[in-house]
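In: compute the structure for the input listed below.
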Amino acid sequence: MSGHHHHHDFAGEKLVDAARDALVDAGEQWTDMRADVFAALAAREKPASAYDIAESVGLDRGKRVAANSVYRILDLFVRTNLARRIESANAYVANSHPGCRHDCIFLICDTCGAVTHIDDDSLTGALRTAAQGSGFAEVRPVVELRGLCSRCGDGDAG
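Out: The predicted structure is shown next:
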């Protein structure tokens, strides 16, 4: 199994188009509400909770949006690879490459909350193998590393 996984990252309207295509290919509908939720999620630089997204979509629509409706949509997005859930923060990030399925390793800054994701199939593959060796099936590695990003850690040298 190769180490790093390479793919094409999308941004802006190309990301929205790729997400719509991936959702439709999965047999789901791209509704106005789903489009609004994805756009709000994709516009965020940091992970967002369902409440954050509900508030943002509600402001854009001019009416309150229930967080439980947003949770259902975000769960659909995670199942169909349009978004990733940051387990330790109960927050979500848009997947910048929705047509590509793989495990992500998230690097989360303790100071500013920024999230970077890296792909290393050799690491997540080893986790899958170890779990399967212990009798687990349908393993879905969730790897989150916490520390300081390069911006927040720069002043701490010495």
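In: all contacts plus neighbour counts: C-alpha atoms, from now on.
Out: Will do.
In: in a strand, E144, correct?
Out: Yes. Counting by DSSP: H, G, I helix; E, B strand; the rest coil, one finds E144 located in a strand.
In: one more, so I can put them side by side:
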Amino acid sequence: MAQHHHHHEHEGVALSDAAKVALEKSGEQWTDMRAAIFDVLAGFEKPASAYDIAEAVSKARGRRVAANSVYRILDLFVGANLARRVESVNAYVANAHPDCLHDCIFLVCDNCGQATHLDDDSLSTGVRAAARKAGFSPERPVIEVHGRCADCD
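Out: A predicted model of the protein is given here:
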């Protein structure tokens, strides 16, 4: 039986504020560059690569921002639960509820590139249990399903 609870889905300024609070709780600072990268990431409709984000931040700031700097900040965001990495396409999405930690499942449309994020702890709990049964210590399950979204079907 899946455990469900209500997520407060943040948007816009509320999402940036929630991300700032979550990052500071993890002991990190919310710098201007981190804020700029988070705001750009949150503005994408689809998963964004570090290069997409670097280009958008560079345009907004009027000076070049290196993709490797963006990667470092994205790694920090993933570690602090502000962003999720869609592993199979090497891209990132902002976490709309950074104050809540779950293993997530991505439904990735191979046609349009949209990635829908689902929380289903019952599935990831089973994956973790199977890993432990095999003598493996799971850190974080990565579950992605590729196919076609309802809009493309």
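In: who are the contact partners of the aligned partner of A14 of structure 2 in structure 1?
Out: Matched to structure 1 by TM-score structural alignment, A14 of structure 2 sits across from K14. Taking CA atoms under 8 Å, 6 or more residues apart in numbering, we find K14 of structure 1 in contact with no residue.
In: and K14 of structure 1, what element?
Out: Element membership for K14 of structure 1 (DSSP states H and E) is helix 12-25.
In: roughly how far does the residue nearest the centre of structure 1 sit from C104 of structure 1?
Out: The C-alpha lying nearest the average C-alpha coordinate of structure 1 belongs to R84 (CA atoms, centre = their mean; 2.4 Å). Using CA to CA, to the nearest Å, one obtains 9 Å as the distance from R84 of structure 1 to C104 of structure 1.
In: same check, this time on N68 of structure 1
Out: 26 Å.
In: what about the helices in structure 1?
Out: All helices of structure 1, identified by DSSP state H, fall at 12-25, 32-42, 50-61, 67-79, 121-133, 150-153.
In: check the mean deviation of the longest one from structure 2.
Out: Taken against structure 2, helix 12-25 of structure 1 registers an average deviation of 0.4 Å after superposition, with mean CA distance after the TM-score superposition for structure 1.
In: columns distance to H5 of structure 1 on top of the helices of structure 1, output as TSV?
Out: Shown next, in TSV, are those (distance: least, CA to CA, whole Å):
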stretch	distance to H5 of structure 1
helix 12-25	19
helix 32-42	22
helix 50-61	29
helix 67-79	19
helix 121-133	6
helix 150-153	22
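In: of those helices, which is nearest A114 of structure 1?
Out: A114 of structure 1 lies closest to helix 150-153 among the helices of structure 1, at 9.8 Å (CA to CA).
In: excluding covalently adjacent residues, which one is nearest to L148 of structure 1?
Out: Among residues not flanking L148 of structure 1 along the chain, C109 sits closest, at 4.7 Å (CA to CA, 6 or more residues apart in numbering).
In: S26 of structure 2 - nearest residue in space that isn't next to it in sequence?
Out: A80 (6.5 Å).
In: burial of the one you found, as a residue count?
Out: If you count neighbours by other CA atoms under 10 Å, A80 of structure 2 ends up with 21.
In: surely it touches L23?
Out: Yes. A contact is recorded between A80 of structure 2 and L23 when judged using CA atoms under 8 Å, the distance being 6.0 Å.
In: who's in contact with the residue lying closest to F77 of structure 2 once chain neighbours are set aside?
Out: In space, F77 of structure 2 comes closest to A83 once its chain neighbours are excluded; the distance is 5.3 Å by CA to CA, 6+ apart. With CA under 8 Å, 6+ apart as the criterion, the residues that contact A83 of structure 2 are L74, F77, Y92, V93, A94, N95, P98.
In: if I look at A83 of structure 2, how far off is A129 of structure 2?
Out: In terms of CA to CA, A83 of structure 2 sits 25 Å off from A129 of structure 2.
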